[in-house]
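# Sequence first, predicted model second:
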Amino acid sequence: MTNDELLDAVGPAFSKLRRTSLLEVENPISTKDLSRTLVLNIVLEHTQGDGKEVTVGAVAEVLGVDPSVASRMVTDNIKAGYLIRAASQEDGRRTVLRLSPEGRELMTRFRRHQRSAFEYITADWSEHDRLEFARLMLKYVDSLAHLNERAQVGDTKGA
């Protein structure tokens, strides 16, 4: 495969990843809970350290969905017992989201499940290839997180 063919194949490969659910390898996660982890992961990631707070609006922004869609997703997590609404410590008029103990337990199970699926899928890879792929995937995701910063730097160069 040429370099161009390899790079052209990346997009379709990502599409296949999105269509493929994680394998039921250890402590299977229900399809419903799998979709709930989208919201729980945002709350978990954005509330770590420094007393950061997450609102429904922030969930909508990160997921790139309408606030009403995010509100329904958050409400579903609350009804399932995974999220708690709380008053903001910064502004008592604002409502923020926190993981409940059940939400934390689900995310712990989900992380174990993800690792088990990765190890199962890559079982016939060398240890070097498995770790290199993991390192590059993390680098890729980190680059995604910094796209806005790069775009803003590019905007200021043209001004």
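Great, that's in hand.
# only C-alpha atoms for contact and neighbour calcs from this point on.
Noted.
# which residues in the chain form helices?
For the chain, the helices defined by DSSP state H occupy 3-19, 31-46, 56-63, 67-79, 101-121, 127-145, 147-158.
# Just send those back as CSV, with mean neighbour count and distance to R85 too.
As requested, the helices of the chain are arranged in CSV below (neighbours: other CA atoms under 10 Å; distance: least, CA to CA, whole Å):
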stretch, mean neighbour count, distance to R85
helix 3-19, 10, 30
helix 31-46, 17, 11
helix 56-63, 17, 10
helix 67-79, 17, 8
helix 101-121, 16, 13
helix 127-145, 12, 26
helix 147-158, 10, 29
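# The ones you listed: which one's closest to R93?
helix 56-63 (14.0 Å; CA to CA).
# Next, the angle from the closest one to helix 67-79.
110 degrees (axes from the mean of the first three to the mean of the last three CA atoms, to 10 degrees).
# what angle separates helix 56-63 from helix 31-46?
100 degrees.
# what's helix 56-63 packed up against?
For helix 56-63, the packing partners by 3 or more CA pairs under 8 Å, 6 or more residues apart in numbering; DSSP states H and E come out as helix 31-46, helix 67-79.
# dropping in the other structure now:
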Amino acid sequence: MTPDDRTPDELLDAIGPAFGKLKRGVLQEVENPISTKDSTRAMVLGVVLGCPAVAQEQPGQVGESGEMTVGGIAAAMCVDPSVASRMVTDSIKAGYLRRVPSQLDGRRAVLELSSEGLEFMARFRKQQRAAFEYITAEWSETDRLDFARLMLRYVDAIDDLKNRKPTAEA
């Protein structure tokens, strides 16, 4: 059965399992594959790059200025602080991330991308696009762009959940 053959209820019921099948592994199926270790590094660096959004979501973990800490990484990635610390240390050893003194509190260390980290993320973003184009190679351009718009809208809605008022239960 194709998605086009499903009823609206069947489509909506299939979304959860479909998200469960999404894998970063597809980045290993394209030309110049990204390793699993680099995929993990990209997740950490992506959190640091997206820091202002995380600052709004995790006020106890990230300073108002958008400074990212290991605790902020742990909160954003929903992992234990010790796991986040190991991932940050790995990215630092790889030369992609560095600890610097906070501009708000010099006693505190915050994270920022190095120039190598910025270059790595540019390469990773190109790889992500190549994977998307590879996966959707048989789709029409209209379908690709519609899916991209809807996916971005979906992710924006996730980011906006914190602003949504709870609905009154009857």
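Received the coordinates, thanks. Just so you know, these numbers come straight off a predicted model, no measurement behind them.
# TM-score for this pair?
Remark: TM-score between the superposed chains equals 0.89 [TM-score structural alignment, normalised by the length of the first structure]; 154 aligned residues with a CA RMSD of 2.0 Å.
# picking up where we left off before, how about the helices and strands packed on helix 56-63 of the first structure in CSV, adding distance to G103 of the first structure?
What follows is those, written out as CSV (distance: least, CA to CA, whole Å):
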stretch, distance to G103 of the first structure
helix 31-46, 7
helix 67-79, 8
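# And the ones you listed: which comes nearest Q152 of the first structure?
helix 31-46 (21.6 Å).
# now the helices of the first structure in TSV, with distance to R94 of the first structure?
Output for these, formatted as TSV (distance: least, CA to CA, whole Å):
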stretch	distance to R94 of the first structure
helix 3-19	34
helix 31-46	16
helix 56-63	10
helix 67-79	15
helix 101-121	22
helix 127-145	26
helix 147-158	26
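# Looking for the alignment partner of D4 of the first structure in the second structure.
D4 of the first structure maps onto D9 in the second structure, with residues paired by TM-score structural alignment.
# Against A18 of the second structure, how distant is that match?
Distance, D9 of the second structure to A18 of the second structure, by CA to CA, to the nearest Å: 14 Å.
# Select, out of the helices of the first structure, the one closest to T95 of the first structure.
Between the helices of the first structure, helix 56-63 lies closest to T95 of the first structure; by CA to CA that is 8.4 Å.
# in the second structure, what residues pair with the closest one?
Going by TM-score structural alignment: helix 56-63 of the first structure matches residues 70-77.
# Contacts for that stretch next, please.
44, 47-48, 54, 58, 61-62, 80-81, 83-85, 88, 110-111 (CA atoms under 8 Å, 6 or more residues apart in numbering).
# what about stretch 46-64 of the first structure, how long is it end to end?
End to end - CA to CA - stretch 46-64 of the first structure spans 16 Å.
# distance between it and the chain's centre?
From the chain centre to the centre of stretch 46-64 of the first structure is a distance of 12 Å (CA atoms, centre = their mean, to the nearest Å).
# Also stretch 31-43 of the first structure?
The answer for stretch 31-43 of the first structure is 8 Å, by CA atoms, centre = their mean.
# Please tell me which residues of the second structure it aligns onto.
Against the second structure, stretch 31-43 of the first structure falls on residues 36-48 (TM-score structural alignment).
# Just give me the mean distance for the matching stretch relative to the first structure.
Stretch 36-48 of the second structure, aligned to the first structure and superposed, deviates on average by 0.7 Å (mean CA distance after the TM-score superposition for the first structure).
# contacting residues around that stretch?
Residues contacting stretch 36-48 of the second structure (CA under 8 Å, 6+ apart): 24-25, 54, 68, 73, 76-77, 87-88, 90-91, 96-97, 111-113, 117, 121, 124.
# Contact partners for E24 of the first structure?
H113, A117.
# now S85 of the second structure
Going by CA under 8 Å, 6+ apart, the list of residues near S85 of the second structure reads V70.
# how much space between it and P52 of the second structure?
Distance from S85 of the second structure to P52 of the second structure, by CA to CA: 20 Å.
# do K23 of the second structure as well
Taking CA to CA, one finds K23 of the second structure at 26 Å from P52 of the second structure.
# and if you look at G46 of the second structure?
12 Å.
# Ok, R108 of the second structure next?
18 Å.
# what's the answer for F132 of the second structure, then?
From F132 of the second structure to P52 of the second structure the distance is 26 Å (CA to CA).
# next one: A137 of the second structure
Following CA to CA, the distance that separates A137 of the second structure from P52 of the second structure is 34 Å.
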